[in-house]
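A structural model of the following input is requested.
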Amino acid sequence: MDYKADLFKYSGLGWLTWKFRPNGLYGFNYHRIGEPDDTQFDPNLFSCSAEQFETHLAFYKRNFDVISSDELIALMRNDTPIKERLAIITFDDGYQDNYQYAYPLLKAAGLPSTFFIATDFIDKPTVPWWDEIAWLLKNTQVDYELLRKWQLPINWPNSSITEQIRMMLRYMKQNHRVSMPQKLAQLRQACGIAENAITVSESLFMDWDMLREVQANGVSIGSQTCSHQILSHLTEQQQAREIVESKRRLEEQLNTTISTFAYPVGGESTYNETTTNLLRKSGYQLAFTFLHNSCNNILENRFELPRFSVDNQCTVDDLKFNICKNMLNQKLSPYVKDNNLSGLYQDK
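Take a look at the predicted model:
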């Protein structure tokens, strides 16, 4: 049974939920645009194809007032009540396919967006830790038994490589006792692969000239730290370096004021009070999470603005479903629990 089809086409509940969705800010975040089967790295990062992204933009234009980060900052500063449905379109990490595919479509549609950039990947082109993890799992000859010390799930051997990568990344993100460089070194050893074994013909990420071009044509630039490490796993001094230095580098190269920030990984456990205090002291005005919700008080939530993560070759129906599922889980969770209707909201 396709629960998405049931929710929107048959029960009528989805249609009513969508029709009466509240006013507020709806954030939609992307990572990569393209085909996941074409990459030697993490396929889970591909939000959708270029063709799908074009349909998303038309959907946003029909259903929301799409605003820029500068307009959002103005709403925050004036503490303006939100009496309409607003949307902000963002991209994390700064992959080159954002420039190649997303940027021309955004420009053609006349829609603003914000690209959040991890500056180390621009200054020192390299393969980021999550893509290296994916590459290691795709290329290792080591069997399951030798990898068991990573506390892998029982179903690991029977899972697809895409799912194995997702499981390993979840473990690596949650394990805060060891630094990411140390975890990578341990995984390389476990996989039997040397440190510098990965070769790429060109950088995965945009360069400074690309960022200057998109900035001149409707794309705002924000920071996503220097090295994209999970901030709550770092000391205060390490967090300060990631937050302050990335801002300084972007402002120096792009001749602009950097006022927005996106937390790497973005869940509520990936940042802490130290993080938000550092953002405030450093002059940031807004910070974005991956808390799936809408928001109608920007000032109150300015360092925890929610966004819906656009993933898994997402269609327009998926976008609507994710918004409605979140609303239903929040509004009807006691009823769902009491009446054993939880299956209706599962993303199968």
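
When you work out contacts or count neighbours from here on, use the C-alpha atoms and nothing else.
OK.

Tell me how many other residues crowd residue 74.
The burial count assigned to residue 74 is 13, neighbours taken as other C-alpha atoms under 10 Å.

Strands of the stretch 201-348 of the chain, residue ranges please.
Using DSSP state E, counting those that start in this stretch, the strands of the stretch 201-348 of the chain run over 219-223, 260-262, 286-288, 308-309.

To residue 35, which of these lies closest?
Nearest to residue 35, of all the strands of the stretch 201-348 of the chain, is strand 308-309, at 17.4 Å by C-alpha to C-alpha.

Can you name every helix or strand that that closest one contacts?
Under the contact definition 3 or more C-alpha pairs under 8 Å, 6 or more residues apart in numbering; DSSP states H and E, strand 308-309 sits against strand 24-30.

quick one, helices of the stretch 51-200 of the chain?
Counting by DSSP state H, counting those that start in this stretch, the segments of the stretch 51-200 of the chain that form helices are 69-78, 96-97, 103-109, 120-123, 129-139, 161-174, 180-191.

For stretch 66-81, give me every contacting residue.
Under the contact criterion C-alpha atoms under 8 Å, 6 or more residues apart in numbering, stretch 66-81 has outside partners 60, 86-89, 111-114, 220, 260, 285-286, 296-299, 302.

re the thing from before, which of the helices of the stretch 51-200 of the chain sits closest to residue 25?
Comparing the helices of the stretch 51-200 of the chain by C-alpha to C-alpha, helix 69-78 comes nearest, at 9.1 Å.

Present the helices of the stretch 51-200 of the chain as TSV; the columns should include distance to residue 274.
Below are those laid out as TSV (distance: least, C-alpha to C-alpha, whole Å):
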stretch	distance to residue 274
helix 69-78	22
helix 96-97	32
helix 103-109	34
helix 120-123	22
helix 129-139	24
helix 161-174	19
helix 180-191	20
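
Out of those, flag the one nearest residue 327.
Comparing the helices of the stretch 51-200 of the chain by C-alpha to C-alpha, helix 69-78 comes nearest, at 22.7 Å.

any idea how far the closest one is from the chain center?
Mean-position distance between helix 69-78 and its chain equals 22 Å (C-alpha atoms, centre = their mean, to the nearest Å).

got the angle between it and strand 219-223?
70 degrees (axes from the mean of the first three to the mean of the last three C-alpha atoms, to 10 degrees).

this one as well, want them side by side:
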Amino acid sequence: MVRVKQLIKKMAFDFLPSSTVLMFHHIDNGNIIVKSGCRMKIKSFVDILDSGVSFISAEEYTKFRLSWQNPCMITFDDGLKDIYDVAYPELKRRNIPFTVFIVTDFLDKEGYISSKELQLLANDPLVTIGSHGATHKILRGMSEAEQRLELLESKHILEKITGKRIWMFAYSHGLYDNTTVDILRAERCYDYAFSAGGGETNLITKKSVYTLPRLNMEDGLQDYYIDSRYPRLKQVL
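Presented below is the predicted three-dimensional model:
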């Protein structure tokens, strides 16, 4: 039965217009300060950028337009230093938009971007800044007061630094609970929130604005492939 459901889901995403949110962490050029176990070598990253896959901004993604190209939205978690030093120049050179989800307690610490670098990113039209919480603690199981702190304080700090409205959130480790979603719905502090453990979205999943899936991108995973016929990036189900 599980296999049948997977096949039905695959057919739905193969034949319905869809898009995919990609979740990156470290982009490794051999000279990074490692803060996460999720890494992708710079060559693998550049190969994806140059594959012919269509990349869209956060604003374009959230319009959920009909497209058979399966366009991808690139996101980075944590605010790691190599996002600015390694990934950003490659994306800038190709005029590819992307989103960075920042943990505010990590700002200005070794291995993470500085407040000044965050300002520079936020001022680039290619870049959307989102929140990844205040401390990177897992929201699931936290008290309501603790969750409010993670969700609202990080937003306030980022808006003060960037001078821009922060309207997207990514759950730490992709985990949340009903309390998290209740806060988001009541406060309307973010327009969209992202989890993990998934990939494609379309006209069906767009209704779940606080539980949008992302596809984890790191070396050693076999969760995706480039379909060269289109070309487009597809999730392995």
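
Provide the TM-score value for the superposition.
For these two chains in superposition, a TM-score of 0.82 is obtained (TM-score structural alignment, normalised by the length of the second structure); 217 aligned residues with a C-alpha RMSD of 2.6 Å.

circling back: return a ChimeraX selection command for the buried portion of the contacts of stretch 66-81 of the first structure.
In ChimeraX, this line selects whichever of the contacts of stretch 66-81 of the first structure come out buried by 16 or more other C-alpha atoms under 10 Å:
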select :60,86,87,88,89,111,112,113,114,220,260,285,286,296,297,298,299,302
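
what comes up buried for stretch 28-38 of the first structure?
Those buried within stretch 28-38 of the first structure under the rule 16+ other C-alpha under 10 Å are 28, 29, 30, 31, 32, 33, 34, 36.

Name the nearest of the residues you listed relative to residue 19 of the first structure.
residue 28 (18.7 Å).

Surely the closest one and residue 311 touch.
No. Using C-alpha atoms under 8 Å, residue 28 of the first structure makes no contact with residue 311, being 10.3 Å away.

who's in contact with the spatially most central residue of the second structure?
The centroid of the second structure falls nearest to residue 75 when counting by C-alpha atoms, centre = their mean (3.3 Å). Taking C-alpha under 8 Å, 6+ apart, we find residue 75 of the second structure in contact with 21, 22, 23, 24, 98, 99, 100, 101.

How much space separates whatever residue of the first structure lines up with it from residue 174 of the first structure?
The equivalent of residue 75 of the second structure in the first structure is residue 90 (alignment by TM-score structural alignment). Going from residue 90 of the first structure to residue 174 of the first structure by C-alpha to C-alpha, to the nearest Å gives 25 Å.

before we move on, what about residue 92 of the first structure?
Taking C-alpha to C-alpha as the measure, residue 92 of the first structure falls 20 Å from residue 174 of the first structure.

More neighbours: which of those two?
residue 92 (22 against 13).

That one touches residue 29, doesn't it?
Yes. Taking contacts as C-alpha under 8 Å, residue 92 of the first structure lies within contact range of residue 29: 7.2 Å.

In the first structure, what sits opposite residue 97 of the second structure in the alignment?
Checking TM-score structural alignment: residue 97 of the second structure goes with residue 112.

show me the contacts for that match.
So residue 112 of the first structure contacts 66, 67, 68, 88, 89, 106, 218, 219, 220 (C-alpha under 8 Å, 6+ apart).

now for the second one: what does it line up with in the second structure?
Spelled out, that is residue 67 of the first structure. By TM-score structural alignment, residue 67 of the first structure lines up with residue 56.

Same check on residue 228 of the first structure?
By TM-score structural alignment, residue 228 of the first structure lines up with residue 136 in the second structure.

For its match, which residues are in contact?
78, 103, 172.

who wins for neighbours among these?
residue 78 (28 neighbours).

contacting residues for it?
25, 100, 101, 102, 103, 106, 112, 132, 136.

so the first one touches residue 84, yeah?
No. Under the criterion of C-alpha under 8 Å, residue 25 of the second structure makes no contact with residue 84, lying 11.6 Å away.

How many residues are close by residue 332 of the first structure?
11.

for residue 265 of the first structure, same thing?
Residue 265 of the first structure has 18 neighbours, counted by other C-alpha under 10 Å.

ok, it to residue 188 of the first structure distance?
Counting by C-alpha to C-alpha, the gap from residue 265 of the first structure to residue 188 of the first structure is 22 Å.

Residue 105 of the first structure now?
Taking C-alpha to C-alpha as the measure, residue 105 of the first structure falls 39 Å from residue 188 of the first structure.

what do you get for residue 56 of the first structure?
38 Å.

And for residue 95 of the first structure?
According to C-alpha to C-alpha, residue 95 of the first structure stands 24 Å off from residue 188 of the first structure.

still on that earlier bit, turn the contacts of residue 75 of the second structure into a markdown table, columns for distance to residue 66 of the second structure.
As requested, the contacts of residue 75 of the second structure are exported to a markdown table (distance: C-alpha to C-alpha, whole Å):
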| residue | distance to residue 66 of the second structure |
| --- | --- |
| 21 | 15 |
| 22 | 19 |
| 23 | 22 |
| 24 | 25 |
| 98 | 20 |
| 99 | 21 |
| 100 | 25 |
| 101 | 26 |
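
just these now: which is nearest residue 182 of the second structure?
Checking these one by one against residue 182 of the second structure (C-alpha to C-alpha), the nearest turns out to be residue 101, at 21.1 Å.

With adjacent residues omitted, what lies nearest to the closest one?
residue 130 (4.5 Å; C-alpha to C-alpha, 6 or more residues apart in numbering).

ok, the one you found touching residue 165?
No. In this structure residue 130 of the second structure lies outside contact range of residue 165 using C-alpha under 8 Å: 9.2 Å.

and these two? which has more neighbours close in?
Neighbours were counted for residue 130 of the second structure and for residue 165 using other C-alpha under 10 Å; residue 130 has more, 29 against 15.

gap between the more buried one and residue 52 of the second structure?
From residue 130 of the second structure over to residue 52 of the second structure the distance is 26 Å, taken as C-alpha to C-alpha.

before we move on, what about residue 95 of the second structure?
Distance, residue 95 of the second structure to residue 52 of the second structure, by C-alpha to C-alpha: 13 Å.

and for stretch 245-260 of the first structure, what span of the second structure is it aligned with?
So stretch 245-260 of the first structure is aligned with residues 153-168, judged by TM-score structural alignment.

same question, stretch 138-153 of the first structure
By TM-score structural alignment, stretch 138-153 of the first structure lines up with nothing in the second structure.
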